[in-house]
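Peer 1: this one's sequence-less:
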């Protein structure tokens, strides 16, 4: 359920983050335990400086095979082995990683997203569940080439109480995409009535770890520098929080593509 301004423009949805946090507080006394099993680094370093981030990958229902992450097992394995030292603060980071497919059970969705420090998934409505995350959390949204609609970022921008960080990575290499079920079936509703760019939006994707880990390291650096205030200051300075992974495997900033970010 979304709480909107009444406008027909989906971008004009006010206080969605506050609404999600209100719903969390309503359910909090009866929330189940987190359904996520996290695997990875659980030990802290001897100097006590290691911060272990809980990273939750979001999957989509396979009933309609669109926008799937095709190399999920590889990403989980690499995430569980991830270690990073922020050069500015010497804070060490490691990760515990899990996977979740949101469904119709709202309390379970809330419990799953509340357990995570970082949520990673393909662009789509299910990513709005990240608004249930605790303060300091991050939503890393994955886009495909030719499709750019940062509506979740816009909703967070319109809520003055929001403390959820929005980051994104756009995979710019068409070779990493595979046709989704809608495209294979030449779905008339999706691709004859709707813009052809939605073929790219709905394609299945191999997500390159090299690109994703770069965004994860950027988030870690912000956390080491103070979390939300540091993220907010970064944005105020005009520093981007969205990145493209080019055909040559290069990471590039996407400031012009994302309305000045």
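Peer 2: Perfect, I can see it now. All values derive from a computational prediction rather than experimental measurement.
Peer 1: Every contact and neighbour count from this point should use C-alpha atoms.
Peer 2: Noted.
Peer 1: Show me the strands in the stretch 151-261 of the chain, by range?
Peer 2: Here the stretch 151-261 of the chain has its strands, by DSSP state E, counting those that start in this stretch, at 165-171, 177-178, 204-205, 242-245, 251-253.
Peer 1: for these, which one sits closest to residue 68?
Peer 2: strand 204-205 (4.7 Å; CA to CA).
Peer 1: Is it possible to get a markdown table of the strands of the stretch 151-261 of the chain that adds distance to residue 35 and mean neighbour count?
Peer 2: A markdown table is the format used below for those (distance: least, CA to CA, whole Å; neighbours: other CA atoms under 10 Å):
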| stretch | distance to residue 35 | mean neighbour count |
| --- | --- | --- |
| strand 165-171 | 23 | 24 |
| strand 177-178 | 30 | 21 |
| strand 204-205 | 26 | 24 |
| strand 242-245 | 30 | 24 |
| strand 251-253 | 34 | 17 |
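Peer 1: next, the one to line up against it:
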């Protein structure tokens, strides 16, 4: 990358006071020059109203809200704060203000900015000693997932501009500065507006970066994680002959909105007792002889989330940000994305997220495998809260209502995806055989969800219709399995 594609600016000799950047730079100050203060246009940055129910696009006027302008002004002789009257500029702390669209959606944050920041750091564009300041509307908290992910890029605490610029005593302790105390005046502050483009797109690489950074921390907590699972009657198998899958459950508020798997417990019970034709035959040459399924609410303890992803083979969940956890899995991990009635990838934006992250042109052969189940039978979906109540200020977009519907997954479609994952055995060639044949993405009645040429992320001339799932399985098992990936998956990180 040889040009500044993200409209970055550098402010020299500035203080930050209650979200206002105050410049003392003689090169651009009206008292000493004809220069122009650097300005970062963030007013085109969009966000959805954050809510305990999730992203705010469910409200007609809660979607695509605009950031207020970032106020930058020259210092003057009427500064209210003593610190700004006699500023001392820090050379030990370098804040980097990073703005990008939709900061209150984890999937968007990963897609729009985080994976790019990882690529930029790996290329040497910034080091681990900067203070990262994610852009959020003034007075709003930085989401916990953003602090966690960005924390892998810096040895400082990740803070909002409101936190960094708050009027606090100078001796207030702070993990966000090189001085270890609250500092608001700096020799330099950098601001960037990160836009979505073709740079980076290394989504899986970003997940592995996070996992590697936090490995010492989550390994130290393994006994605690195991105790939490045991309290729920769960013991995570270590036997590599057991294919392990985690259902992405939703918390109380999320479940109230929608996107729950109504027969989750039934599927988990059946998964854990599957035998006979429901488990992989010996002729497939895969290590799996049985399944283990469990449910987990992601986001409550992100260290545990990463540890769990390193221990399992697959996750399954409704369309949503929880599927981003696939990026933490070891090579060849799989995700099954379930889409409600009326929210097929063919008629919505659904394919831009988990599917694209696992199918990036910058990461080939694909390091993680995406599978999908489309609900074509309307009776298998139930309306979510916003569709059911349908108040005047709720969104009227059909696909938003459809996205939030609850779903019952048919056993045949779930069983088929379990077998698809087992047959793939973390082996790209086997997975791609299923992908080109269309068997990777099915409906609740085991039909092909997409016809040839409709998969936007693989070669169109290799895509074909399948005559039967069994025929596609027979074609895929001709490829030898990747023993290296299987061995890596069988080993614990410690």
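Peer 2: That came through, no problem. Nothing here was measured: the structure is a model prediction, and the numbers come from that model.
Peer 1: what's the closest of the strands of the stretch 151-261 of the first structure to residue 118 of the first structure?
Peer 2: With respect to residue 118 of the first structure, and counting by CA to CA, the nearest of these is strand 165-171 at 9.3 Å.
Peer 1: so what does the closest one touch, helix or strand wise?
Peer 2: Strand 165-171 of the first structure sits against strand 138-143, helix 209-224, strand 242-245, with contacts defined as 3 or more CA pairs under 8 Å, 6 or more residues apart in numbering; DSSP states H and E.
Peer 1: Just send the strands of the stretch 151-261 of the first structure back as CSV, with distance to residue 233 of the first structure too.
Peer 2: Formatted as CSV, the strands of the stretch 151-261 of the first structure follow (distance: least, CA to CA, whole Å):
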stretch, distance to residue 233 of the first structure
strand 165-171, 12
strand 177-178, 35
strand 204-205, 33
strand 242-245, 15
strand 251-253, 18
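Peer 1: Map residue 356 of the second structure across to the first structure for me.
Peer 2: Under the alignment (TM-score structural alignment), residue 356 of the second structure pairs with residue 154 in the first structure.
Peer 1: Turn the helices and strands packed on strand 165-171 of the first structure into JSON lines, columns for distance to residue 5 of the first structure.
Peer 2: Putting these into JSON lines (distance: least, CA to CA, whole Å) gives the following:
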{"stretch": "strand 138-143", "distance to residue 5 of the first structure": "23"}
{"stretch": "helix 209-224", "distance to residue 5 of the first structure": "31"}
{"stretch": "strand 242-245", "distance to residue 5 of the first structure": "27"}
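Peer 1: Of these, give the one that comes closest to residue 77 of the first structure.
Peer 2: Closest of those to residue 77 of the first structure is helix 209-224, at 10.4 Å (criterion: CA to CA).
Peer 1: quick check, distance from the closest one to the centre of its chain.
Peer 2: 12 Å (CA atoms, centre = their mean, to the nearest Å).
Peer 1: need the next SSE after the longest helix along the second structure, C-terminal direction.
Peer 2: Assignment by DSSP state H gives helix 203-220 as the longest helix of the second structure. Downstream of helix 203-220 of the second structure, the first helix or strand assigned by DSSP states H and E is helix 222-231.
Peer 1: what's the angle from that next one to helix 203-220?
Peer 2: 90 degrees (axes from the mean of the first three to the mean of the last three CA atoms, to 10 degrees).
Peer 1: contacting residues around helix 222-231 of the second structure?
Peer 2: For helix 222-231 of the second structure, the external contacting residues (CA atoms under 8 Å, 6 or more residues apart in numbering) are 235-236, 304, 307.
Peer 1: just to revisit the earlier point, looking at the strands of the stretch 151-261 of the first structure, which is nearest to residue 190 of the first structure?
Peer 2: Residue 190 of the first structure sits nearest to strand 204-205 of all these, at 15.3 Å, using CA to CA.
Peer 1: Mean deviation, that closest one versus the second structure?
Peer 2: With mean CA distance after the TM-score superposition for the first structure, strand 204-205 of the first structure departs from the second structure by a mean of 1.2 Å once superposed.
Peer 1: so that strand matches what in the second structure?
Peer 2: Counting by TM-score structural alignment, strand 204-205 of the first structure corresponds to 406-407 in the second structure.
Peer 1: List the contacts of the matching stretch.
Peer 2: Stretch 406-407 of the second structure is contacted from outside by 258-263, 340, 375, 380-384, using CA under 8 Å, 6+ apart.
Peer 1: which residue sits closest to residue 113 of the first structure in space, ignoring its chain neighbours?
Peer 2: residue 133 (5.5 Å; CA to CA, 6 or more residues apart in numbering).
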